[in-house]
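Novice: This is a predicted model, with the sequence first.
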Amino acid sequence: MVPSRKGLARILYAARYSVFGLRHAWKQEAAFRQEIILCAVLLPVVLMANVSGLERAMLFGTAILVIIVELLNSALEAVVDRIGLEFHPLSGSAKDMGSAAVLVSLVLMAGVWLCILL
C-alpha cells in the first residue's frame, strides 16, 4: 500500500495513531498503567539524584525501556489473540516470551538503578 500522505502530514498522522495506541494501552493494560505510575514516581528521583548526565540518562532510559517493552508485549498479545483464542503451544510460547522480555527489562532497570544509586 502506498501512503497517500507525505512529509509533515504523514508524521502528524503517525503521531495521532501513536497517541491512539498509548490511550488504548492506558485503558486496557493494567501492567502498562502500573509501569507508567512507577516511572512517574521514579522521575523525581532521577531529577534529584546527584549523578552525572550519563547516569541520569541511564536511569531514565531503563525506565522508558520498560514502557517500550510492555507496549510491544501488549501488541504481541493482541495479535496472538486476534489469530485465535483457542490454546496453541506456539501462541502460549509467544505470549510467555513477550512476558519474559518485560521481566528482563524490569531486572535490567532494577540492576542499573541499584548500581548507580547505591
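Specialist: Looks like it came in fine. Just so you know, these numbers come straight off a predicted model, no measurement behind them.
Novice: contacts, neighbours, all on C-alpha from now
Specialist: Noted.
Novice: Just list what the host helix or strand of Val104 packs against, helices and strands only.
Specialist: When secondary structure is defined using DSSP states H and E, the element that contains Val104 is helix 89-117. Where contact means 3 or more Cα pairs under 8 Å, 6 or more residues apart in numbering; DSSP states H and E, helix 89-117 is packed against helix 53-83.
Novice: Who are the packing partners of the helix it packs on?
Specialist: Going by 3+ Cα pairs under 8 Å, 6+ apart, helix 53-83 lies up against helix 30-48, helix 89-117.
Novice: Ile83 is nearest to which of these?
Specialist: Closest approach to Ile83 among those (Cα to Cα): helix 89-117, 9.1 Å.
Novice: in the closest one, what's buried?
Specialist: Of the residues in helix 89-117, 91, 95, 98-99, 101-102, 105-106, 108-109, 112-113, 116 count as buried by neighbour count, 16 or more other Cα atoms under 10 Å.
Novice: Structure two is appended below for comparative analysis:
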Amino acid sequence: MGFPGTDKKRGLRQSFRDAWRGLSYAFSTQRNFRWEVLIAVAVIAVLPSLPLTFAEAAGAYFFVVLVLLAELINTAVEKAVDRISPEFHPVAGIAKDVSAGAVLLVATAALIYALVILLRIWR
C-alpha cells in the first residue's frame, strides 16, 4: 500500500498487487460485492447464448463492470469515512448514504437495461 511521497519508485507489478489486494478485501468483507460478483459471473455466462447485437452485448458488459466499480467506490468511501470520523456524525452518514445511493442508481439502471433487452428478445 503506497502513501504519498513513499511510492515514487513503485513498479507496475506492485501497483497490480495493491489493486488485487483491494479487490480481495472487498470480496472477503463486503457481502453485497460478493452477490454482485456472483450476478456478474451469471450474466457473463449467459450473454453469449442470447441473440444480442454487438452494441447490446457491449452495453451489458459495461453495466456489469459499472455496478462492480460503484460498489468498490462505495466500500472505499465507507472505509475512508470510518477512518476520518469513527464516531457518528451526520455529515459522515450523509457521505455514506450518498455513496450507497450511487450504487443503487447504477444497479437500477443495469436492471432496467437488462429488462429492455430481454423484452426485445422475447417479443
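Specialist: Perfect, thanks for sending it. Treat the numbers as computed from the prediction; the structure is a model and nothing was measured.
Novice: TM-score of the superposed pair?
Specialist: The TM-score (TM-score structural alignment, normalised by the length of the first structure) is 0.91; 114 aligned residues with a Cα RMSD of 1.1 Å.
Novice: circling back: next, format the helices and strands packed on helix 53-83 of the first structure as JSON lines and append distance to Phe20 of the first structure.
Specialist: JSON lines is the format used below for these (distance: least, Cα to Cα, whole Å):
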{"stretch": "helix 30-48", "distance to Phe20 of the first structure": "14"}
{"stretch": "helix 89-117", "distance to Phe20 of the first structure": "22"}
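Novice: can you give me the end-to-end distance of stretch 25-36 of the second structure?
Specialist: Using Cα to Cα, to the nearest Å, the end-to-end distance of stretch 25-36 of the second structure comes out at 15 Å.
Novice: contacts for it?
Specialist: 67-68, 71-72, 75 (Cα atoms under 8 Å, 6 or more residues apart in numbering).
Novice: Same question for stretch 40-58 of the first structure.
Specialist: 59-60, 112, 116-117.
Novice: Specify which member of these is nearest to Met1 of the first structure.
Specialist: When these are compared against Met1 of the first structure (criterion: Cα to Cα), the nearest one is Phe60, at 37.0 Å.
Novice: ok, Ile116 of the first structure - contacts?
Specialist: Residues in contact with Ile116 of the first structure (Cα under 8 Å, 6+ apart) are 51, 55.
Novice: distance of it from Val45 of the first structure?
Specialist: Ile116 of the first structure sits 12 Å away from Val45 of the first structure, going by Cα to Cα.
Novice: re earlier: with distance to Ile37 of the first structure added, can I get the buried residues of helix 89-117 of the first structure in a markdown table?
Specialist: Formatted as a markdown table, the buried residues of helix 89-117 of the first structure follow (distance: Cα to Cα, whole Å):
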| residue | distance to Ile37 of the first structure |
| --- | --- |
| Ser91 | 29 |
| Lys95 | 24 |
| Gly98 | 21 |
| Ser99 | 19 |
| Ala101 | 20 |
| Val102 | 16 |
| Ser105 | 16 |
| Leu106 | 14 |
| Leu108 | 18 |
| Met109 | 15 |
| Val112 | 19 |
| Trp113 | 17 |
| Ile116 | 21 |
